[in-house]
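Student: Sharing a model that was predicted from the sequence below.
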Amino acid sequence: MEKSLSLLVQDKWRIIDQSSLGPMFDAKQSFAMDDTLCTSVGARVSPPTARSWVHHHTVVLGIQDTRLPFLEEGMVYLKEQGYRVIVRNSGGLAVVLDSGVLNLSLIFPDTEKGIDINRGYDAMWALIKEMFSDFNAEIEAREIEGSYCPGSYDLSINGKKFAGISQRRIRKGVAVQIYLCVSGSGQNRAKHIQQFYTLAKRDQETKFIYPTIHPEVMASLSELLHTEFTIQDVMLRFLNVLKEMSGEIYGEPLSGQELEWYEVNYQRIMERNEKIK
């Protein structure tokens, strides 16, 4: 077994599948959810947890994006294209979420020695490689210049990015999160973010360097692997790999103390988003 998969080997995996809740499921709920699970898993109230989620017509901005000089103009454009715009409670930059994008979160307890940051990224990369091991395609992890929300763990095939990985660490919990462009046009998604930055930054000098988007460097898995994947197809691959790696997988929603933590976290992200309306 690949060494980086070892983090996925757990006695139990709790599964929270929110991939089919539909258009009314708001991304602010998702970010509150992962913070709650970090707290719960970190406090050993819950075993390691895997969560899947899909949001419709949403652009998620990073905190740095809110400092763009003409942010309002960029947001008006996105809303005209039918997108809801929210700000997440962690780093990174703008990403597109829609019905063809599957998000996965793996939440681990941060052990006494601590989970090395790269180990979390490597575990997610290894998981995705395992999920698509039946295809003759090399999945690389490196920054894809010209993509939106670029990072050293962009996942790509033949130089075209289809996924990005991030991490959030709070209260002794580690959430490793990925967005997977499963179907649809990666290039069209990137064009919307390209136009957002064109309008929100213009030619203004900024302390922070925002990406110059080249839409042609982004694609979906369906485009790259020449297979029409659905969210359900990819979910099945995900659950099958987790099942192979663990003694038990089971579904369980938030309960008890977790529901109280969720309310606090949701309120916090609502307040952050009030500031950018």
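Tutor: On my side now, so go ahead. Numbers count the residues shown, from 1 in each chain.

Student: CA atoms for contacts and neighbours, from now on please.
Tutor: OK.

Student: Contacts only, for residue 141.
Tutor: Applying Cα atoms under 8 Å, 6 or more residues apart in numbering, one finds that residue 141 lies in contact with 125, 152-156.

Student: same deal with residue 17?
Tutor: Counting by Cα under 8 Å, 6+ apart, residue 17 touches 51-53, 251.

Student: Pick out whichever of the residues you listed sits closest to residue 28.
Tutor: Distance to residue 28 across the contacts of residue 17 (Cα to Cα) is lowest for residue 53, with 11.8 Å.

Student: Now for the residue lying closest to the closest one once chain neighbours are set aside, how many residues are close by?
Tutor: By the measure of Cα to Cα, 6 or more residues apart in numbering, the closest residue to residue 53 outside its immediate chain neighbours is residue 19, 4.1 Å from it. Neighbourhood size, residue 19 [other Cα atoms under 10 Å]: 20.

Student: follow-up on the earlier one: among the contacts of residue 141, which lie within helices?
Tutor: residue 125 (DSSP state H).

Student: JSON lines for the contacts of residue 141, including neighbour count?
Tutor: Shown next, in JSON lines, are the contacts of residue 141 (neighbours: other Cα atoms under 10 Å):
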{"residue": "125", "neighbour count": "24"}
{"residue": "152", "neighbour count": "14"}
{"residue": "153", "neighbour count": "21"}
{"residue": "154", "neighbour count": "25"}
{"residue": "155", "neighbour count": "26"}
{"residue": "156", "neighbour count": "25"}
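
Student: put this beside the first:
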Amino acid sequence: MGQNIASWASGMSILDRSDQYESYDPLHAFARDELLCKQAASSQATICHIWLHPNAFVLGQRDYRLPLAKQAMEWLRTNNFLPVIRHSGGAAVPLDPGVVNLSLIFPIRETSFHHDFTMMVQLIQEALAFTGLSVDVGEINGAYCPGDFDLSINGKKFCGIAQRRQLRAFSVQAFINAETSHYNRASLVRQFYERATAGAKATSYPKVTEHSTASLEELAHLGPQAAQTFITAIKDTLIANGAQLSNMQQPSNEDVHELAALLKQRYES
């Protein structure tokens, strides 16, 4: 993994917002990440942003271009999942209070890291070291939002990682299935693709199977409070490597809502 965690985590501010849902619209959380990136660029701060969200369905931009994506999004709404399009990489991901969202935010410096994804991998592996289980890296066949930096235990994916770059800062974003059964999430994604892909080439969307993913509650036996157990482990790991709980000034709700509206207009046009 190259550099140790302390080499990039020392001095990092931990912004834990997992105890608050600022709105039903998950674009507000992504907008907050964007504004935190701008803040990191201007202040040279490094930030860990932790958040949860009620039922939402985050589409990648390729997902949104599928032939019947808009009809499939309406189907999601009837099942109480709010669909939104994200501006970072990756494919469709369902969110609920059992999914921990984690962003590592850095200014881009002349000595900036070339292996951005590996910092997130390193953090999650070290945070879960207490379980005694091996956290493996590599794409899991049949998992939703597949990628080279899928994290898995015993062949089951529990985490996907994406990246968002601005001109002078970047964020590495992870979703971690911490609680409850994996089956419902994977089934929801599979059904979305079935509805959205009429006439699409077979290579244009992931082939999702329910048995390819799992949660930390299932894989690591973290118990029914697995999300908070995992969040605590992340914070403890960062603090042990020189990070601190944040008292930083956060973006205003007005700025967050304004940018979220702009992102919606830009990526759903």
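Tutor: The structure has been received and is ready for your questions. Nothing here was measured: the structure is a model prediction, and the numbers come from that model.

Student: what's the TM-score for these two chains?
Tutor: Aligned and superposed, the two chains score 0.91 in TM-score terms (TM-score structural alignment, normalised by the length of the second structure); 268 aligned residues with a Cα RMSD of 2.2 Å.

Student: re the thing from before, residue contacts, the residue nearest to residue 53 of the first structure?
Tutor: 52-54, 102, 231.

Student: 6 Å instead, please
Tutor: By Cα atoms under 6 Å, 6 or more residues apart in numbering, the contact set of residue 19 of the first structure is 52-54.

Student: How are the helices of the stretch 101-250 of the first structure distributed by residue range?
Tutor: Listed in chain order, the helices of the stretch 101-250 of the first structure (DSSP state H, counting those that start in this stretch) span residues 117-131, 186-201, 221-224, 231-245.

Student: and the first one, what does it pack onto?
Tutor: For helix 117-131 of the first structure, the contact count by 3 or more Cα pairs under 6 Å, 6 or more residues apart in numbering; DSSP states H and E identifies no helix or strand as a packing neighbour.

Student: Just want the angle from that helix to helix 231-245.
Tutor: If you take axes from the mean of the first three to the mean of the last three Cα atoms, to 10 degrees, helix 117-131 of the first structure sits at 110 degrees to helix 231-245.

Student: List the buried residues of helix 117-131 of the first structure.
Tutor: Going by neighbour count (16 or more other Cα atoms under 10 Å), the buried part of helix 117-131 of the first structure is 120-131.

Student: Can you pull out the residues in contact with that helix?
Tutor: Here helix 117-131 of the first structure has contacts from 4-5, 237, using Cα under 6 Å, 6+ apart.

Student: Could you check how far the aligned residue in the second structure for residue 180 of the first structure is from residue 112 of the second structure?
Tutor: Aligned by TM-score structural alignment, residue 180 of the first structure pairs with residue 176 of the second structure. Per Cα to Cα, to the nearest Å, residue 176 of the second structure is found 25 Å from residue 112 of the second structure.

Student: between the two, who's got more neighbours?
Tutor: More crowded of residue 176 of the second structure and residue 112, by other Cα under 10 Å: residue 176, with 23 against 12.

Student: State the distance from that one to residue 21 of the second structure.
Tutor: 17 Å.

Student: Could you do residue 85 of the second structure as well?
Tutor: With Cα to Cα as the criterion, residue 85 of the second structure and residue 21 of the second structure are 19 Å apart.

Student: ok, these two, which is more surrounded?
Tutor: residue 85 (22 against 16).

Student: what's the nearest residue to that one if we skip its chain neighbours?
Tutor: Going by Cα to Cα, 6+ apart, residue 85 of the second structure has residue 59 as its nearest residue, at 4.7 Å.

Student: what does the one you found align to in the first structure?
Tutor: Matched by TM-score structural alignment, residue 59 of the second structure corresponds to residue 61 in the first structure.

Student: Report the contact partners of that match.
Tutor: Counting by Cα under 6 Å, 6+ apart, residue 61 of the first structure makes contact with 87, 93-94.

Student: One more pass at 7 Å, please.
Tutor: Residue 61 of the first structure is in contact with 86-88, 93-95, counting by Cα atoms under 7 Å, 6 or more residues apart in numbering.
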